[in-house]
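J.: for reference, the sequence and a predicted model appear below.
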Amino acid sequence: MVAQPADPAEPTRRSPQASQRSRTRLFREAPLLWRVLLRVDRALILLTGRLEVTGDVPDELRGRPLLLASNHIGNVDALVVMAACGRRRLALRFLATGGLFDAPVIGSMLRHCHHVRADRGKANAAQALDHVVGALEEDHRPVLVYPEGRISLEPGLWPERGKTGVARMALASRAPVIPISQWGAHEAMCYGMLRVGNFGDVRVLLGSWLAAIRRRPVLKVHFGDPVDLSDLSSDRAGDAARARDRIMRAITAGLAPLRADEPDVPRHEDPTRKVTDKRSPWRP
């Protein structure tokens, strides 16, 4: 399924050289601090494992509002997607909670790098949605979002049902949605605990990461084709759920080949991940 660009005009075909120049120009429009952090992230990921990236984001979808919707499998999977985006010359932004934005050091970095704030539990949900849509319009760098809203606790680590928040953002902004499927990041660090409360918690997480460096897991990331939401509307009942379903199916379709030799449960065992008894509705 291929999304229709907002502009009905046929995109102009570019030479590979022109395409690369355009991608580099858009990448350099990101704040310098963020470009430096992207390089640091790439070094950390290369230290952790072997990064394999397939698929891409079409040139005609760059330089405009764009959502990157990924499955959520571990504590460092955002860093893996960052490295994959860097390889594709995409200086992505994060959709982060208000609590992170209010933190002394991290909050300053998030604001300086123009990441997107999303306050959970706001009384006026429409106001929160408007803020995200406005941020997409102001800065046309892609935004990474997790439709599931948390690391998957599905028994086989397949995507959970997901929430409609990302779908509502896409329908309200008319921003194309690129599904990102990833596998292997769950081996880079254990699930651990919901909140890190003391040094003992940090030691558990750090120890699992050091063990991963010795194992060198394969960190796979796939950029899928844009999800077609052109027939859906932000003001029609049921369309947000339909959009959510299409996004989650697209993510799962890209995930299945990445874990073809692990179709049921992950080979890597993580006793700290407390799974639920709910099986994913998207399992192949």
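T.: Received the coordinates, thanks. Numbers count the residues shown, from 1 in each chain.
J.: when you work out contacts or count neighbours from here on, use the C-alpha atoms and nothing else.
T.: Fine.
J.: how about the strands in the stretch 51-200 of the chain?
T.: Listed in chain order, the strands found in the stretch 51-200 of the chain under DSSP state E, counting those that start in this stretch are 67-70, 93-97, 116-118, 143-145, 177-183.
J.: what lies in contact with the longest one?
T.: Residues from elsewhere that reach strand 177-183, judged by C-alpha atoms under 8 Å, 6 or more residues apart in numbering: 57, 66-71, 73, 77, 170, 219-227, 247, 250-252, 254-255, 258-259.
J.: most packed of the strands of the stretch 51-200 of the chain?
T.: strand 177-183 (a mean of 28; mean count of other C-alpha atoms under 10 Å).
J.: how far does it sit from the chain's center?
T.: Put simply, strand 177-183 sits 7 Å off its chain's centre (C-alpha atoms, centre = their mean, to the nearest Å).
J.: show me the helices in the protein, by range?
T.: For the chain, helices defined by DSSP state H occupy the ranges 16-28, 32-48, 77-87, 98-102, 104-112, 125-138, 165-173, 199-215, 239-258.
J.: what's the angle from the last one to strand 177-183?
T.: Here helix 239-258 runs at 40 degrees with respect to strand 177-183, directions being taken by axes from the mean of the first three to the mean of the last three C-alpha atoms, to 10 degrees.
J.: take the one below as the second:
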Amino acid sequence: MGRVRPILMIGRGPARGVGVRRRGPVFETANKWIRLCEIVMFPLTRMLGRPSFEGLEHIAVPGPVLVVGNHISELDPVYTAVYLRKSGRIPHIMAKASLWKVPVVGRILTGTEMIPVERGGGQGQVGLQAAIDSLQAGRVVLIYPDGTCSRDPDHWPMKPRPGVAAMALAGDFPVVPVVHWGTQEVLPYLGKGFHPFPRKKIRIVAGPPIDLSAFRGQAVDARLIRDVSYVIQGAVRDLLAQVRGVPAPKDFYDQKKAERLRAAAAAAEAGATSAPETPER
């Protein structure tokens, strides 16, 4: 499959009146699974919130685009998928492979050509290569650089994983940040309730492509991977700060470090409570 080019689609996709609104050129032909999901997801995103879609011009271009986003709610992939469809592109989202084992969900993910990623055991390279193959075929691929929903107490992006840099360096792909804000108020991560009413304002905003020209052509090593991943995640964080209207933190939240500190504190507390009392003399 070569690089995709704009095509005119009139009368293709869901029928009028089902809540699907798209403007501008359409770059790829949607299959039946994608059109079915549009019928459900386009109106669903408006029922669950009051979304605004900004910066679509950064995605509405032919050829491969690596989309990097912040992850603050399990609703994020739904809103980003709708955002990408409104730009005329078809999303190929990297998601944990265990979702393919869920009845019906797995069939939909396969039908819409999402990309399964195994966690641990070195199997993640298979999903990473599948994502790179999709980019080289001229598609749009979405990855969350942190690899999971943010555990940062204030919902900022976390320390990035190396996969995003490996993808960005695999070819001269535009790397475009797309952030959401407001989804965490509707469906907070880790089951802290579901709050669709009153309908919250949800912003999905794309920024200009991230400039990685300084890293192109260099030998790929661990240091380069780290530097590129931090530049990419920094662009996501800075765009989110603009959307939120507050200063961004200097450092990224380190989930593993936080877990180690909590474990050490818990062990210290347990040791203090179980220590025998010193007998009085």
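T.: In hand now; what should we look at? If you're wondering where the values come from, they're calculated on a predicted model, not measured in any experiment.
J.: re the thing from before, quick check on the contacts of strand 177-183 of structure 1: which are buried?
T.: Among these, the ones that count as buried by 16 or more other C-alpha atoms under 10 Å are 57, 66-71, 73, 77, 170, 219-227, 247, 250-252, 254-255, 258-259.
J.: could you redo the strands of the stretch 51-200 of structure 1 as CSV and give each row distance to Val166 of structure 1?
T.: Output for these, formatted as CSV (distance: least, C-alpha to C-alpha, whole Å):
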stretch, distance to Val166 of structure 1
strand 67-70, 8
strand 93-97, 10
strand 116-118, 11
strand 143-145, 7
strand 177-183, 9
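J.: residues in structure 2 aligned with stretch 163-174 of structure 1?
T.: Using TM-score structural alignment, stretch 163-174 of structure 1 lines up with residues 161-172 of structure 2.
J.: got the contact list for that stretch?
T.: 66, 128, 131-132, 136, 143-147, 175, 216, 225-226, 228-229, 232.
J.: picking up where we left off before, could the helices of structure 1 go into TSV alongside distance to Arg62 of structure 1?
T.: TSV is the format used below for those (distance: least, C-alpha to C-alpha, whole Å):
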stretch	distance to Arg62 of structure 1
helix 16-28	8
helix 32-48	17
helix 77-87	12
helix 98-102	26
helix 104-112	22
helix 125-138	13
helix 165-173	15
helix 199-215	34
helix 239-258	19
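J.: neighbours around the closest residue to Thr48 of structure 1 other than its chain neighbours, how many?
T.: Residue nearest to Thr48 of structure 1 in three dimensions, not counting chain neighbours: Ile213, with 4.7 Å by C-alpha to C-alpha, 6 or more residues apart in numbering. Neighbour count for Ile213 of structure 1, taken as other C-alpha atoms under 10 Å: 18.
J.: in structure 1, what residue corresponds to Gln184 of structure 2?
T.: Using TM-score structural alignment as the criterion, Gln184 of structure 2 maps onto His186 of structure 1.
J.: neighbours around that match, how many?
T.: 24.
J.: would you agree it is in contact with Ile73?
T.: Yes: in this structure, His186 of structure 1 is within contact of Ile73 by C-alpha atoms under 8 Å, at 5.5 Å.
J.: common neighbours of these two, please.
T.: With C-alpha under 8 Å, 6+ apart, His186 of structure 1 and Ile73 have no common neighbours.
J.: quick one: the residue lying closest to the match of Gln184 of structure 2 once chain neighbours are set aside from Arg35 of structure 1, how far?
T.: Closest residue to His186 of structure 1 apart from its sequence neighbours, by C-alpha to C-alpha, 6+ apart: Gly74 at 4.6 Å. For Gly74 of structure 1, the distance to Arg35 of structure 1 (C-alpha to C-alpha, to the nearest Å) stands at 24 Å.
J.: of these two, who's got more company?
T.: More neighbours surround Gly74 than the other of Gly74 of structure 1 and Arg35, with 22 against 18 (other C-alpha under 10 Å).
J.: distance of the more buried one from Cys190 of structure 1?
T.: According to C-alpha to C-alpha, Gly74 of structure 1 stands 7 Å off from Cys190 of structure 1.
J.: that older thread, buried among the contacts of stretch 161-172 of structure 2? Make that a ChimeraX selection.
T.: Buried residues within the contacts of stretch 161-172 of structure 2, by 16+ other C-alpha under 10 Å, are selected in ChimeraX with:
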select :66,128,131,132,136,143,144,145,146,147,175,225,226,228,229,232
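J.: center of structure 2, which residue is that?
T.: The residue lying closest to the centre of structure 2 (C-alpha atoms, centre = their mean) is Tyr144, at 3.6 Å.
J.: residue contacts, the closest residue in space to that residue that isn't next to it in sequence?
T.: Distance criterion C-alpha to C-alpha, 6+ apart; nearest residue to Tyr144 of structure 2, sequence neighbours excluded, is Gly69 at 5.2 Å. Residues near Gly69 of structure 2 by C-alpha under 8 Å, 6+ apart: 142-145, 177-180, 236.
J.: quick one: which of the helices of structure 1 is nearest Leu157 of structure 1?
T.: Nearest of those to Leu157 of structure 1, taken as C-alpha to C-alpha: helix 239-258 at 10.7 Å.
J.: what range in structure 2 matches the closest one?
T.: The alignment of helix 239-258 of structure 1 onto structure 2 (TM-score structural alignment) covers residues 224-243.
J.: average offset between the matching stretch and structure 1?
T.: Here stretch 224-243 of structure 2, set against structure 1 after superposition, deviates by a mean of 1.3 Å using mean C-alpha distance after the TM-score superposition for structure 1.
J.: can you pull out the residues in contact with that stretch?
T.: 68-70, 145, 156-157, 159-162, 164-166, 177-181, 203, 205, 207, 210, 212, 215, 247-248.
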